[in-house]
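In: using only what follows, build the 3D model:
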Amino acid sequence: MFRRRRREQPEQVAEQEPAAPVREYGPWDADEPHPESDRIDLGGLRLPHNPDFDVRLASVGDQHVGVVVLYEESSLQLQALAAPRSSGLWDEVKTKIVSQAKHLEEQEGPFGRELAGEMRVESTTRPARYIGVDGPRWFLLAVISGPAALDETVAAPYIDFLKDVVVVRGDEPMAREEPIPLRRPNEQTSEKSDERPGLNPFKRGPEISEIR
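Out: The predicted structure is shown next:
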């Protein structure tokens, strides 16, 4: 809501409504209009709040490099990377994944072309589905593994989750494919947040653990 410019001006400036999203679903860029909802603020990613999901930060040393979301017998891994302004990364990353993993095939999915097949986890294999989304100066890689990689019905909660993710790229210079920084919710700075009203990161309190 805007304040009156001068006390003597009687007219009331109308409250501005948030701009309506121009796309049906995300992942969203933080600077584009997107639906207001409860999200977990992890710095570079804002994730939908779903009490059925177990959300964990994946860390290398002291750096948080990704997110793992666990639900029933499946999982969703998310990693946001910096990308060039002029082009996306998915075609390049897709080629790398295919060269390193066997039994992967391209298929059409809700976010465009994706890969499906198997991934190796230690000494065993596990069904996997690789989804890439190119955004403005960022790239989001999502890997669904377990039964949800094979069954669209089982995958539906993960797809809905992914459609409401918000990526916060920021304005800082970053190297190509550099992980966009993440943080635990309790590591947020004391500065006033610029989020729109109504976004409550947690309803049940912080429940983010770490995977190293």
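
In: only C-alpha atoms from now on, for both contacts and neighbour counts.
Out: OK.

In: now the spatially most central residue of the chain: how far from Gly61?
Out: In the chain, the residue lying closest to the centroid (CA atoms, centre = their mean) is Val165, at 4.1 Å. To Gly61, Val165 is 25 Å away according to CA to CA, to the nearest Å.

In: coming back round to it: pretty sure the residue nearest to the centre of the chain contacts Trp28?
Out: Yes: with contact defined as CA atoms under 8 Å, Val165 and Trp28 form a contacting pair (6.2 Å).

In: who's in contact with the residue lying closest to Val143 once chain neighbours are set aside?
Out: Nearest non-adjacent residue to Val143, counting by CA to CA, 6 or more residues apart in numbering: Tyr130, 4.6 Å away. Residues counted as contacts of Tyr130 (CA atoms under 8 Å, 6 or more residues apart in numbering) are 114-116, 141-144.

In: want to put them side by side, so please do this one too:
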Amino acid sequence: MVFGRGRKAKQEQLTEPGETQDAVADGSAGTSAGDYSGDAAGGAVRGATGPFDVSEIESQDGYVDLGALLIAPREGLQLRLEVEEATQRVVAVTMDLEGSSLQLQAFAAPRSEGLWDEIREQIGQSVGSQGGQVEEIQGTFGTELVAKLPAGGTDGSQGYRVARFIGVDGPRWFLRGVLGGEAALDRDAAAGLEGLFRQIVVVRGENPMPPRDLLQLRLPKDTAAPSPKTSPEFEQPERGPEITQIG
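Out: Predicted coordinates:
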């Protein structure tokens, strides 16, 4: 597995800037993982299939530790951390596998309700304001969004850029994934990344946070992957792709 660091990633807002900043503090530190299982309308029921809360696994050994997210290594997987240009904070991690990508962001959420229903609506409004289209579909992770945004080709032709949004509500957190490339269009091409998405472990922490605040990501302190074939290798920083965010 190869590990890289995106540099000064351009941000593409998929909600209005003020929509994610006016929430009150969560104040729910100490809530157990059993208080919310992600079974709100439209959301995936996590159960034993993942993604997981850190309280639901026996050991963190063998994961790539990125702070708020623990990633299971896999041969051929490339990881890139996306950095916000203005603040230089890590705001997303992108998993590249077999020609497709999955961008990940984790957010604080209220104790007893999910965010995915509301966020899908906001993504739809934002995509529509940019001249794009969205379609709700039922997929592996419950209700998903397929977004088509206008994009120009290198030859000057006009087409669409397609992204598939998946979301899972967990105990005091919300995990969003954005599939790109062939995985956005082809279920078979998405299988590998979907499997990795199910293995993700979210580390919410106990500190009170406003709902929709990004959970903090960072470069890994170490990599405890047991196999040389899957251990991350570090590359020189390079510019990452455009990222999407909800807050």
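
In: map the residue nearest to Val143 of the first structure onto the second structure.
Out: Alignment note (TM-score structural alignment): Tyr130 of the first structure maps to Phe165 of the second structure.

In: tell me which element its match is part of?
Out: Phe165 of the second structure belongs to strand 158-170 when elements are defined using DSSP states H and E.

In: one more: Gly128 of the second structure?
Out: helix 116-129.

In: same check on Ala142 of the first structure?
Out: According to DSSP H and E, Ala142 of the first structure maps onto strand 138-145.

In: name the helices or strands packed onto that strand?
Out: Helices and strands touching strand 138-145 of the first structure, by 3 or more CA pairs under 8 Å, 6 or more residues apart in numbering; DSSP states H and E, are strand 74-82, strand 124-135.

In: give me the mean deviation of that strand from the second structure.
Out: Compared with the second structure after fitting, strand 138-145 of the first structure deviates on average by 0.5 Å (mean CA distance after the TM-score superposition for the first structure).

In: now stretch 207-215 of the second structure: buried residues?
Out: Under the neighbour-count criterion of 16 or more other CA atoms under 10 Å, stretch 207-215 of the second structure has 209-215 buried.

In: read off where that stretch ends up in the first structure.
Out: Aligned using TM-score structural alignment, stretch 207-215 of the second structure spans residues 172-180 in the first structure.

In: who's in contact with the residue nearest to the centre of the first structure?
Out: Taking CA under 8 Å, 6+ apart, we find Val165 of the first structure in contact with 26-28, 45-48.

In: so how far is Arg184 of the first structure from the residue nearest to Val143 of the first structure?
Out: Computed as CA to CA, the Tyr130 of the first structure to Arg184 of the first structure distance reads 25 Å.

In: could you say which helix or strand holds Gln88 of the second structure?
Out: In the assignment (DSSP H and E), Gln88 of the second structure maps to no helix and no strand.

In: that one maps to what in the first structure?
Out: The alignment partner of Gln88 of the second structure in the first structure, by TM-score structural alignment, is Asp62.

In: list the contacts for Arg198 of the second structure?
Out: By CA under 8 Å, 6+ apart, the residues touching Arg198 of the second structure are 49-52.

In: which of these lies closest to Val93 of the second structure?
Out: Minimum distance to Val93 of the second structure across those is 15.5 Å, recorded for Pro51 (CA to CA).

In: now the closest residue to that closest one other than its chain neighbours: how far from Thr244 of the second structure?
Out: What sits nearest to Pro51 of the second structure in space, not counting adjacent residues and going by CA to CA, 6+ apart, is Arg198, at 4.4 Å. To Thr244 of the second structure, Arg198 of the second structure is 21 Å away according to CA to CA.

In: and if you look at Ala224 of the second structure?
Out: Applying CA to CA, the value for Ala224 of the second structure to Thr244 of the second structure is 29 Å.

In: who's more crowded, these two?
Out: Using other CA atoms under 10 Å, the more surrounded residue of Ala224 of the second structure and Thr244 is Thr244, with 19 against 15.
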